[in-house]
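Peer 1: okay, here's the prediction I keep looking at, along with the sequence it came from:
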Amino acid sequence: MVTTAGGGFGFPSGLVVQEFGYDDDVDLALREVVEAETGMALVDEDYEDVADAALVWWRQEDGDVDDLTDLLVDAKANLEDGAGLIWVLTPKARTRGAVPASEVEEAAATAGLHATSTASMGERWSGTRITTRRR
């Protein structure tokens, strides 16, 4: 069973969601939730058109807070008009690859984004919902 914030990610139907950091440890059930919400297959990091939202898988071994900031800047640049919803999924606390929530929040702020909430996502992942800052 998949447990997510509010029962899902909050992606409306028809959105193109670009996925970053896919590896063999991702939760396939969570990917299926996104595809069910949007009615669309996820597109990968090499997608060459604009996306409406992003799903980022991030683990401690993927790099430090500066590397995550760079990835969030790249994800934001791929969004339509630089605006949209980004979910950063990290391994849960006290598990291999866990990333402190404070690092995700710091990376988001440095990238000009705003971390709005966190939630348990499936059995192994925590999710941080990130939006563009209001001007």
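Peer 2: It's in.

Peer 1: going by C-alpha atoms from here, please, whenever you check contacts or count neighbours.
Peer 2: Will do.

Peer 1: now do the buried residues in stretch 27-42.
Peer 2: Neighbour-count burial for stretch 27-42, with 16 or more other C-alpha atoms under 10 Å as criterion, is recorded at 27, 30, 32-35, 37-39, 42.

Peer 1: comparison target, given below:
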Amino acid sequence: MSATADHAEERTNLAARLGFQSGQVVQELGYDEDTEQDLREAIEEHTGTELVDEDYDDVADAVLLWFRDEDGDLTDALVDAIGFLEEDGMICLLTPKTGRDGYVEPSDITEAVQTAGLSQTKPVSVGKDWNGSRLVTPKGAKAGGPRR
């Protein structure tokens, strides 16, 4: 296998590890110039669909939420993201790593995730500057939030 093929497979595997699946509509929130382009491309490659932005007017299968400390209240952002999702959808929360601009304390993330009625997987490195966690509504529970 070539180095290019290895890199593409590694990226696709990262998208799969975060819980993305083929055919999903993924809505991206919080995009800015500091986001991890390789991850964005890997998700598009793995799902076979282009990411849609906050102006998308239907529900999505997953939300890719880039969140930095200065972006406001994380609980509010998570509750808003839930409103963009299909009933069994998931949120991929991406936050800057320790020491990076916009770093969010793990305890703040845990508190916001619990307050929003979600459960969290162990964070994984998704690039040089970002960590990601998969957030889902616990089985048997339904998180609140506005439906669009």
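Peer 2: In hand now; what should we look at? Keep in mind that this is a model prediction, so the values were computed, not measured.

Peer 1: TM-score for these two?
Peer 2: TM-score of the superposed chains, computed with TM-score structural alignment, normalised by the length of the first structure, equals 0.88; 130 aligned residues with a C-alpha RMSD of 1.7 Å.

Peer 1: hmm, back to that, taking the buried residues of stretch 27-42 of the first structure together, which two end up most distant?
Peer 2: Maximum pairwise distance among the buried residues of stretch 27-42 of the first structure (C-alpha to C-alpha): 18.2 Å, between Asp27 and Gly39.

Peer 1: mind giving me the packing neighbours of the strand ranked longest in the second structure?
Peer 2: Counting by DSSP state E, the longest strand found in the second structure is strand 85-96. With contacts defined as 3 or more C-alpha pairs under 8 Å, 6 or more residues apart in numbering; DSSP states H and E, strand 85-96 of the second structure has these neighbours: strand 60-66, strand 130-136.

Peer 1: which one in the second structure is aligned with Gly84 of the first structure?
Peer 2: Structural correspondence for Gly84 of the first structure with respect to the second structure (TM-score structural alignment): Gly89.

Peer 1: map Tyr103 of the second structure across to the first structure for me.
Peer 2: Matched to the first structure by TM-score structural alignment, Tyr103 of the second structure sits across from Ala98.

Peer 1: helix or strand: which one has its match?
Peer 2: Here Ala98 of the first structure, judged by DSSP states H and E, is contained in no helix and no strand.

Peer 1: next, count neighbours for the closest residue to it other than its chain neighbours.
Peer 2: Closest residue to Ala98 of the first structure apart from its sequence neighbours, by C-alpha to C-alpha, 6 or more residues apart in numbering: Pro91 at 4.6 Å. By other C-alpha atoms under 10 Å, the residues close to Pro91 of the first structure number 24.
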